[in-house]
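Chemist: Need coordinates for the following:
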Amino acid sequence: MKLPIVAYGDPVLKKRAAEISEDYPNLSDLIENMFDTMYNASGVGLAAPQIGLSIRLFVIDITDKDEPEFQDFKKVFINPTIVEETGDLWSFNEGCLSIPDIREDIKRPEHVTISYYDENWQHHQETYSGLAGRVIQHEYDHIEGKLFIDKLGPLRKAMIKSKLDSISRGSIKVPYRMKFPTAAKKR
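Modeler: Below you'll find the predicted structure:
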């Protein structure tokens, strides 16, 4: 089932998410719905706060048949914790399904080591670099209540403020369902 994606301005996107337990209700259905929602919006990652749930869960799929390291790179991260971020900061043009039509160059460390549980509650601790590391860091920020635009300087934030306000009001067109926090109610 495709769920609406929460737009910029909703308080759930700025809240640190809570851990869940193995008996979280309908977890496998939720994970499947998150993947459906992400694919429908042409995304490569989706965190639970982006569908209105303040829980420590995100999914990514950066499968690329032409790249050997990403032949089948579809993962679920439950209760993740970043253990370490290392390497030089590198810039990459990021976007976000909750902040459509805004893309910015964001600097992040090259490598990230993350501890997490998968959908079968198997524990993993792995280190990722490149695109995989970038997507994981971006989605992890969501469960920490941070957005990629929080990494921008004050001048750049001021320059995109009107666009952000338009997103929050729902004064934008997107090809997927969204929930806008300050949209005018239709009568």
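Chemist: Going by C-alpha atoms from here, please, whenever you check contacts or count neighbours.
Modeler: Fine.
Chemist: Determine the set of other helices and strands touching the host helix or strand of E104.
Modeler: Assigned by DSSP states H and E, E104 belongs to strand 99-117. Under the contact criterion of 3 or more C-alpha pairs under 8 Å, 6 or more residues apart in numbering; DSSP states H and E, strand 99-117 touches strand 74-96, strand 123-129, helix 130-143, helix 154-169.
Chemist: Sequence B follows; please return its structure for comparison with A:
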Amino acid sequence: MAGHARPITLVGTPVLHQPCRPVEDFDAALRELADDMFASMYEADGVGLAANQIGVDLCVFVYDCPDADGERHKGVLVNPVLELPALENRRLDDSDEGCLSLPGPYARLARPDHATVHGFDVIGNAVTVEGTGLLARCLQHETDHLEGKVYIDRLSARTRKKVLKEYEALRAESPAG
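Modeler: So this is what the prediction gives:
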């Protein structure tokens, strides 16, 4: 696979906490960024990765994960726009969620069990991705990143504090910490 793994940006780094810029140039640099994002995601054992998670403030994310039926989906979404079911049709999935930018802890987070994202591929073709199960969660999680949100921003204050405390303890224990 082409691409070079880049370091994952950790929670607290400004680029993770501000909205990303829309992509305007669908060029070789964008394709190289997507290749590096896939390499970075695979090296970190993730199922999705937003550009700001490797320090690039552009509206791009990659994903490679299964849907509710176990079918694997892989792709790149540029300038994505998330669409969720109407409230009366929405069913929540309260599975555990984690993040490569906050390695270690997981927390239960209710999200709609179905999501659709409209955007573009790396050469500028319009694409729509519909997801259920883990793919729906991934589409929502990565779109959040591009808006400057991390999953812990959606948790209660108490749960968020607990997750951050666990994360800090893990960092203190690790040799790189």
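Chemist: hang on, the earlier thing: with mean neighbour count added, can I get the helices and strands packed on strand 99-117 of the first structure in TSV?
Modeler: Formatted as TSV, those follow (neighbours: other C-alpha atoms under 10 Å):
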stretch	mean neighbour count
strand 74-96	16
strand 123-129	14
helix 130-143	22
helix 154-169	15
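Chemist: Which stretch of the second structure is the strand holding E104 of the first structure matched to in the alignment?
Modeler: On the second structure, the counterpart of strand 99-117 of the first structure by TM-score structural alignment is residues 102-120.
Chemist: Quote the end-to-end distance of the matching stretch.
Modeler: Distance between the two ends of stretch 102-120 of the second structure: 28 Å, counting by C-alpha to C-alpha, to the nearest Å.
Chemist: same question, stretch 16-30 of the second structure
Modeler: Stretch 16-30 of the second structure: ends 19 Å apart by C-alpha to C-alpha.
Chemist: what about whatever residue of the first structure lines up with E43 of the second structure, how many neighbours?
Modeler: Superposed on the first structure with TM-score structural alignment, E43 of the second structure falls opposite N40. Counted by other C-alpha atoms under 10 Å, the residues lying close to N40 of the first structure total 15.
Chemist: P109 of the first structure now?
Modeler: Look at P109 of the first structure: counted by other C-alpha under 10 Å, it has 18 neighbours.
Chemist: next one: F35 of the first structure
Modeler: With other C-alpha under 10 Å as criterion, F35 of the first structure counts 26.
Chemist: That one sits in which helix or strand?
Modeler: helix 27-40.
Chemist: list the buried ones in that helix?
Modeler: Neighbour-count burial for helix 27-40 of the first structure, counted by 16 or more other C-alpha atoms under 10 Å, picks out L30, I31, N33, M34, F35, T37, M38.
Chemist: Tabulate those residues (CSV), appending distance to I51 of the first structure.
Modeler: Output for the buried residues of helix 27-40 of the first structure, formatted as CSV (distance: C-alpha to C-alpha, whole Å):
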residue, distance to I51 of the first structure
L30, 10
I31, 11
N33, 10
M34, 8
F35, 11
T37, 9
M38, 10
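Chemist: Quick check: of the residues you listed, which lies closest to D88 of the first structure?
Modeler: Nearest to D88 of the first structure, judged by C-alpha to C-alpha, of the buried residues of helix 27-40 of the first structure is M38 at 29.6 Å.
Chemist: show me what contacts the closest residue to that closest one other than its chain neighbours?
Modeler: In space, and not counting its chain neighbours, M38 of the first structure is closest to L46: 6.0 Å by C-alpha to C-alpha, 6 or more residues apart in numbering. By C-alpha atoms under 8 Å, 6 or more residues apart in numbering, the contact list for L46 of the first structure reads M34, F35, M38, F58, V59, I60, L97, E139.
Chemist: I'd guessed the first one sits against V59; true?
Modeler: The reference is to M34 of the first structure. Yes: counting by C-alpha atoms under 8 Å, M34 of the first structure does reach V59; the two are 7.2 Å apart.
Chemist: about what we covered before: other residues contacting the helix holding F35 of the first structure?
Modeler: Contacting residues not belonging to helix 27-40 of the first structure are listed as 1-5, 44-46, 48, 59-60, 76, 119, 176 [C-alpha under 8 Å, 6+ apart].
Chemist: please redo it, this time with the cut-off set to 10 Å
Modeler: Residues from elsewhere that reach helix 27-40 of the first structure (C-alpha atoms under 10 Å, 6 or more residues apart in numbering): 1-5, 20-21, 24, 41-48, 50-51, 57-61, 74-77, 97, 119-120, 175-177.
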